[in-house]
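>>> sequence unavailable; structure follows:
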């Protein structure tokens, strides 16, 4: 037990051990990260400066862009640093800090996607009452609830993770610190931690996914009643692209956190987190915002 408590740092295994891949991976992920920063910052600036975009839908999209910025910035700069310097050691304090903020922003994003689907449901299915239902006070309450509950969710998991002791090797089989990988190298029984992430994660994930799914079911039913074929196909196309991104995001998260056992490894384990830490923060602005007619109009006015 004494050797376990003396552990001061972990070692991140990264995405690949092949020296020839380090620089290409660095350039590729640097490009993706810069594009993510530019796209999401552009969305935030447009929403803040263009008064035509001061409506609930774009208020939520602005929050989503901010979350995408934060979520990718928690993990990607560290990964780029490791690829460039080939130094993969990380202190336990830095690791737990990364765990907290990643869980915080990821939980907030999952919840916000559900809120956004509810907003679209009200806008399309109850247009006459939309402005009364989705007032600014309601929007602020929804976003505040998302941020507050996500903070509590992340804090509970992080505090429980801090009680674990870790084996002497301390090798985390990922490019960043995350709970499933920490459970794998824990020398103490992580059963309660696993039970906690399964129960709270299921409530958060399944609850958000159910709200999103039911909202879009109602939207599709309403869209089928639209008489003009062009308008109907446009709404279908938009909703389908939104749902595709949502289910891909949920799929990658569920794959990472709800595997049959924390000691079980799949060939693509290391690649899966890349999707929800790097790819989706870039996909979200492209799918939700930059294809939007109002955003294109705002861009032309810049």
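Here it is on my side, so go on. Owing to the predicted nature of the structure, the values given are computational and were not obtained by experimental measurement. Residues are numbered from 1 along each chain as shown.

>>> drop to CA atoms for contacts and neighbour counts, all remaining ones
Fine.

>>> which ones are touching residue 98?
Counting by Cα atoms under 8 Å, 6 or more residues apart in numbering, residue 98 makes contact with 74-75, 176-178.

>>> distance check, it against residue 178.
Relative to residue 178, residue 98 is positioned 8 Å away (Cα to Cα, to the nearest Å).

>>> residue 31: neighbouring residues, count only.
12 (other Cα atoms under 10 Å).

>>> show me what the helix or strand hosting residue 232 is packed up against.
For residue 232, the host element (DSSP states H and E) is helix 229-257. If you count contacts as 3 or more Cα pairs under 8 Å, 6 or more residues apart in numbering; DSSP states H and E, helix 229-257 packs onto helix 191-223, helix 272-274, helix 280-284.

>>> can you give me the buried ones in the shortest one?
Buried residues in helix 272-274, counted by 16 or more other Cα atoms under 10 Å: 272-274.

>>> can you name every helix or strand that it contacts?
By 3+ Cα pairs under 8 Å, 6+ apart, helix 272-274 packs against helix 229-257.

>>> just want the angle from the helix it packs on to helix 191-223.
170 degrees (axes from the mean of the first three to the mean of the last three Cα atoms, to 10 degrees).

>>> strands of the stretch 1-150 of the chain, start to end?
Ranges of strands in the stretch 1-150 of the chain, per DSSP state E, counting those that start in this stretch, are 9-12, 89-91.

>>> comparison target, given below:
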């Protein structure tokens, strides 16, 4: 790599968590396990929702989309990290880094959009129960997902194109196990004011906007639940939101925690460890939250496992 030129950097170095050789097998095993659990858990949710006609409702349609996005989000970073550990290499090409940034932003923001769409669905279901099936019809559900994809693709494309204008004066060591746009901007050796403005404006608009929508939806939901006279009715109404509210709380609390820890400690190593929470831990926990706290999903999982067992018996027989 030729340092100091303006034609662009040909490769970066992902420093990861530790350079100690004895820790590499442990890190590899831990992240491989987390990745497999994430893929298997979310894939199971998708299969159960698609195979069970009882779950062909807006809420579970959005849940299946969320599971797909979580698989893609995790697959953007962890496989490359595992390959680097196995090959004892820290290198990622410039094109690979930009590609990773593109898909990381795409699926990360898409997660937020889907969570806000799911909050709107819960708002309609609880505050306007008689009109839920009319309002949240298949056409609107498909349109909401399509618009979310289009907006996230355009935002990712803009952020990635802005990253192309950055130049680096020295061999670039990224203190993460993946390419993060904010880290790249900090390591650039030219004026990054425009990049920072685009990054923070996009974050406020595409992350803050859906968050305000979620808060508004749940303020209306809480108000509606408080107006229900029976305790059983209140519990039933709240139980339909419990899983989604748990995922939203987990996602935003972890994101806020990562941001605050990075801002307070100013430590690249601490930031890398904190980023594991939203890159790997949250997508891994989502299927468990929905399967353990949702009666419909638990019943569908039992039916699905019974169906698989029956087919297996027929084949063996």
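Now that the structure is in, tell me what you want to look at. Owing to the predicted nature of the structure, the values given are computational and were not obtained by experimental measurement.

>>> can you pull the TM-score for these?
The TM-score (TM-score structural alignment, normalised by the length of the first structure) is 0.92; 302 aligned residues with a Cα RMSD of 2.4 Å.

>>> residues near residue 178 of the second structure, how many?
The burial count for residue 178 of the second structure: 25, using other Cα under 10 Å.

>>> wait, it touches residue 17, no?
No: in this structure, residue 178 of the second structure is not within contact of residue 17 by Cα atoms under 8 Å, at 10.8 Å.

>>> what span of the second structure lines up against the helix or strand that contains residue 295 of the first structure?
Counting by DSSP H and E, the element that carries residue 295 of the first structure is helix 293-300. Counterpart in the second structure of helix 293-300 of the first structure, with TM-score structural alignment as the criterion, is residues 295-302.

>>> how far does the matching stretch sit from its chain's centre?
Put simply, stretch 295-302 of the second structure sits 23 Å off its chain's centre (Cα atoms, centre = their mean, to the nearest Å).

>>> okay, the counterpart of residue 57 of the first structure in the second structure and residue 297 of the second structure: tell me how far apart.
Using TM-score structural alignment, the partner of residue 57 of the first structure in the second structure is residue 59. Computed as Cα to Cα, the residue 59 of the second structure to residue 297 of the second structure distance reads 11 Å.

>>> residue 102 of the second structure now?
Relative to residue 297 of the second structure, and taking Cα to Cα, residue 102 of the second structure is found at 33 Å.

>>> neighbour count winner among those two?
residue 102 (25 against 21).

>>> what's that one aligned with over in the first structure?
So residue 102 of the second structure corresponds to residue 100, using TM-score structural alignment.

>>> run a quick neighbour tally on the residue mapped onto residue 86 of the first structure from the second structure.
Using TM-score structural alignment, the partner of residue 86 of the first structure in the second structure is residue 88. Counted with other Cα under 10 Å, residues neighbouring residue 88 of the second structure total 11.

>>> could you do residue 312 of the second structure as well?
Residue 312 of the second structure, neighbours per other Cα under 10 Å, totals 11.

>>> also residue 229 of the second structure?
Neighbours around residue 229 of the second structure, by other Cα under 10 Å: 9.

>>> can you verify it is assigned to a helix?
No: read with DSSP: H, G, I helix; E, B strand; the rest coil, residue 229 of the second structure is coil and lies in no helix.

>>> from residue 215 of the first structure, how far off is whichever residue in the first structure pairs up with it?
Mapped onto the first structure by TM-score structural alignment, residue 229 of the second structure lines up with residue 227. Distance, residue 227 of the first structure to residue 215 of the first structure, by Cα to Cα: 21 Å.

>>> cool, residue 150 of the first structure as well?
Relative to residue 215 of the first structure, and taking Cα to Cα, residue 150 of the first structure is found at 22 Å.
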